[in-house]
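# Here's my sequence, what's the structure:
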Amino acid sequence: MDHPDLDTHRLPARQPTPGRAARGNPVNRFERFDRSLVDDGWEAEPLPPLRTEVSDENPRQIITRNTSPDIGFAQSINPYRGCEHGCIYCFARPSHAYLGLSPGLDFESRLIARPEAPRRLAQELSARGYLPRVIAIGTNTDPYQPIEKEREIMRGVLRVLSDFNHPVAIVTKGSLIERDRDILSDMAARGLVRVGISVTTFDPATARAMEPRVPAPERRLRTISALTEAGIPVRVMVAPVVPALTDHELEAILAAAARAGAVGASCIPLRLPREVAPLFRDWLAAAFPGRAARVMGRVRELHGGRDYDPAFGTRMTGQGQWAALLRQRFTITARRLGLDRALPPLATTLFRVPPRPGDQLSLF
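Below you'll find the model as predicted:
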């Protein structure tokens, strides 16, 4: 894989950083040495705004296979690495360490785009013996983060999937998905697409602090309506549920999404793998100091006394009384709102490799 020349020697912190969630840039878990800021007695000039940098990557393979027993998809695509949405709780942050970058501010501001993704995808789908299975997009980083407006890599990926009659499940917080209603509605008519829209809170202040570059919660409800009106099935994802901070909004979010046209729902409590835990703790102490101890106490109750327990089977649901109560609340509310219905599986039998220029066409 051709990686850009990435500088790994940036200072680990810059506080505060307007428009960003992480409060620092800690070294990743593969670094041998840590770095810290030291006051040398000189009065430093204010730091300039942290601008987003984008590098291009040309991967040899674009479809990633998954074998985790508690993940509901077997293959996925990531048009981008890193995410400018900057959600402080994002479980994908540790993946930036594989690039030699920090899961902190680097994850939000040093992005990797994959402009060759549509072409690579067409090649892989055309391979002899390829078995069509639903491809998930947005399960790691958001395909409709702000830079997609200019780069249009996700739109190119959708064109390829549509040409091949290939099923896709999309997860996003980005209202930019409305741009692609033309492709998505056509695919939905063939039973090839399903979309999940994530809503975490209706409180604007909490949303802005926790998800600094994500469209406002009410805007995401309008996205659900817009996609529904275009004939695209949408489920609302109340994820993550942050105990003692956003969990009281579960029923209200589900009800609002149902009114907006959602046909299904899911709910996942907060999980803080690897470097996400200290980043979240630092953010929580600064943003909600009065609630920090209570929130982290509930989080540890969810994960057997730890910030996170990666064990299959419980990592996505949590454990203990609070987790059981959350599941019960979700089940009762989803049933009452009609969001617990089983949706038909996406079609895999329509898959075909489209003819290329110069190919001889069949007479039948």
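
# For the rest of this, base every contact and every neighbour count on C-alpha atoms.
Fine.

# How about whatever helix or strand residue 188 lives in, which residues are buried there?
Here residue 188 sits within helix 181-189, counting by DSSP states H and E. For helix 181-189, the neighbour count (16 or more other CA atoms under 10 Å) marks 181, 184, 185, 186, 187, 188 as buried.

# Against which helices or strands is the following helix or strand past that helix packed?
Using DSSP H and E, the next helix or strand after helix 181-189 towards the C-terminus is strand 193-198. On a contact count with 3 or more CA pairs under 8 Å, 6 or more residues apart in numbering; DSSP states H and E, strand 193-198 meets strand 168-172, helix 181-189, helix 217-229, strand 234-241.

# which is the next helix or strand following the one helix or strand residue 119 maps to?
Assigned by DSSP H and E, residue 119 falls within helix 117-125. Per DSSP H and E, the first helix or strand lying C-terminal to helix 117-125 is strand 135-137.

# So which elements touch that following strand?
If contacts are counted by 3+ CA pairs under 8 Å, 6+ apart, strand 135-137 sits against strand 75-77, strand 168-172.

# okay, those strands, which one's buried deepest?
Each of the helices and strands packed on strand 135-137 was scored by mean neighbour count; the highest is strand 168-172, a mean of 22, by mean count of other CA atoms under 10 Å.

# Run the angle between it and helix 217-229 for me.
Strand 168-172 runs at 160 degrees relative to helix 217-229, counting by axes from the mean of the first three to the mean of the last three CA atoms, to 10 degrees.

# tilt between strand 168-172 and strand 193-198?
Per the same axes, to 10 degrees, the angle that strand 168-172 makes with strand 193-198 is 20 degrees.

# returning to what we had before: save the helices and strands packed on strand 135-137 as JSON lines, and put in distance to residue 209 too.
Compiled in JSON lines, these are given as follows (distance: least, CA to CA, whole Å):
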{"stretch": "strand 75-77", "distance to residue 209": "28"}
{"stretch": "strand 168-172", "distance to residue 209": "18"}
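
# quick one more, to check against the first:
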Amino acid sequence: MQHIDLKNKRILITGVAGFIGSYLVMDLLDSVTRVTIIGIDNMNNYYDVSLKEYRIQEIEKKAKEHPESSWKFIKADISDKSVVNVLFQIYQPEIVVNLAAQAGVRYSIINPDVYVSSNLDGFYNILEACRHSYDGEAKGVEHLVYASSSSVYGGNTKVPFSTEDQVDHPVSLYAATKKSNELLAYAYSKLYNIPSTGLRFFTVYGPAGRPDMAYFGFTNKLQKGETIQIFNFGNCKRDFTYVDDIVHGVKLVMQGAPERKIGEDGLPVPPYAVYNIGNSNPENLLDFVDILQQELIRAGVLPENYDFEAHKELVPMQAGDVPVTYADTSALEQDFGFKPSTDLRTGLRRFAEWYKQFYEV
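Presented below is the predicted three-dimensional model:
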């Protein structure tokens, strides 16, 4: 593994107005000396844009605390190849973190076009720009880190999910695009010697998260007095990981690029890696919802006497979903010392307190 010191580096992060992207930028500004961060996001309206604007404002505040570093935000779409090429020409990033993607399993069933545009065309444009960053003997990109997803495991029944498992049976277009990202990255690593690492994210939660995620959607509905649906009659387990732990893991991975080596055939051995990044501690969905309810009452989002049972409905499984997500993160632990430390109650408490303040409940 090639160690990379992030100090003084030029880092391009796509999807910076997203949940993980915004936290990553703020963490890097806080922890890395004289870092230059170029952020890109198309600010699409898949969910409430005001939440994305809030995250960008939080980054702006953080950047003011660190005048020795540099932060630049560009509102643009990575599916526009000319935009990506110009960004690489102007800023010449040394590390690229591709988090821009159309997220959501269920949305991919009703609006597939946007997944092909963002997750396939967009990622291809990033790979091409990384490839051409070496033109004319330039040093170019030292490490491409990109978001894959636990969705690639599809209907796998063997748990925990291991990166050694076969992932050829996606149950959604979203999952298929993420598996395609891994295949494209492998091909580009092999052909052009681009060090790349894919991260299969498991369920990430926390303050200012994605409103289409269950815990956020449940909170919105309960707060309005509506009924929440718990799928598979509550027999679901999810590997929930708090956003700060995830960002810590991403930052560790950014600093360790797969090593460039030449094989016996005289050709590059692909400097390529894929890791699971999660908590490796799946929680029962009913237990999760119970803790969420307690913390929403504690934070004052819901009243003390809230009749939770009257607002809960157990329903069958839905298309594109899986009953269990469970990450085997032993490789990430072994190679990078990654070990999440935030327990569920602490994480949901922080979310509930943020929700109370953000929505002025």
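
# TM between them?
The TM-score (TM-score structural alignment, normalised by the length of the second structure) is 0.36; 191 aligned residues with a CA RMSD of 5.9 Å.

# still on that earlier bit, quick one: closest of the helices and strands packed on strand 135-137 of the first structure to residue 235 of the first structure.
Closest of those to residue 235 of the first structure is strand 168-172, at 9.4 Å (criterion: CA to CA).

# related to what we said a few turns ago, nearest to residue 160 of the first structure, of the helices and strands packed on strand 135-137 of the first structure?
Proximity to residue 160 of the first structure (CA to CA) singles out strand 168-172 among those, at 11.1 Å.

# Check which helices and strands the closest one is in contact with.
Short answer (3+ CA pairs under 8 Å, 6+ apart): strand 168-172 of the first structure packs on strand 135-137, strand 193-198.

# Please work out which of those is packed deepest.
Burial of those is given as mean neighbour count (mean count of other CA under 10 Å); strand 193-198 ranks first at a mean of 24.

# need the next SSE after that one, C-terminal direction.
In N-to-C order, the element after strand 193-198 of the first structure by DSSP H and E is helix 204-210.

# What's the first helix or strand after the helix or strand containing residue 246 of the second structure?
Secondary structure from DSSP H and E places residue 246 of the second structure in helix 243-254. Using DSSP H and E, the helix or strand that follows helix 243-254 of the second structure towards the C-terminus is strand 256-257.

# what helices or strands is that next one leaning on?
If you count contacts as 3+ CA pairs under 8 Å, 6+ apart, strand 256-257 of the second structure packs onto strand 2-3.

# quick one: the very next helix or strand once past the strand it packs on to helix 243-254, angle?
Next along the chain after strand 2-3 of the second structure, taking DSSP H and E as the criterion, comes strand 10-14. Relative orientation of strand 10-14 of the second structure and helix 243-254, computed by the same axes, to 10 degrees: 130 degrees.

# what packs against strand 10-14 of the second structure?
Packing partners of strand 10-14 of the second structure (3+ CA pairs under 8 Å, 6+ apart): helix 19-31, strand 36-41, strand 95-98.

# Okay, buried residues for the first one please.
Judged by neighbour count (16+ other CA under 10 Å), helix 19-31 of the second structure contains these buried residues: 19, 20, 21, 22, 23, 24, 25, 26, 27, 28, 29.

# Helix, strand, or coil at residue 72 of the second structure?
strand (DSSP: H, G, I helix; E, B strand; the rest coil).

# In contact with the nearest residue to it once chain neighbours are set aside, which residues are there?
Leaving aside its sequence neighbours, residue 72 of the second structure sits nearest to residue 38 (CA to CA, 6 or more residues apart in numbering; 4.9 Å). Residues in contact with residue 38 of the second structure, defined by CA atoms under 8 Å, 6 or more residues apart in numbering, are 10, 11, 12, 13, 71, 72, 73, 74, 91.

# Which members of those residues are classed as buried?
The neighbour count (16+ other CA under 10 Å) marks 10, 11, 12, 13, 71, 73 as buried among the contacts of residue 38 of the second structure.

# For residue 129 of the second structure, state which of these is nearest.
Checking those against residue 129 of the second structure by CA to CA gives residue 12 as the nearest, at 11.7 Å.

# I'd say the closest one and residue 74 touch.
No - between residue 12 of the second structure and residue 74 there is no contact, the gap being 10.7 Å when judged by CA atoms under 8 Å.

# Which neighbours do those two have in common?
Common contacts of residue 12 of the second structure and residue 74 (CA under 8 Å, 6+ apart): 38, 39, 40.
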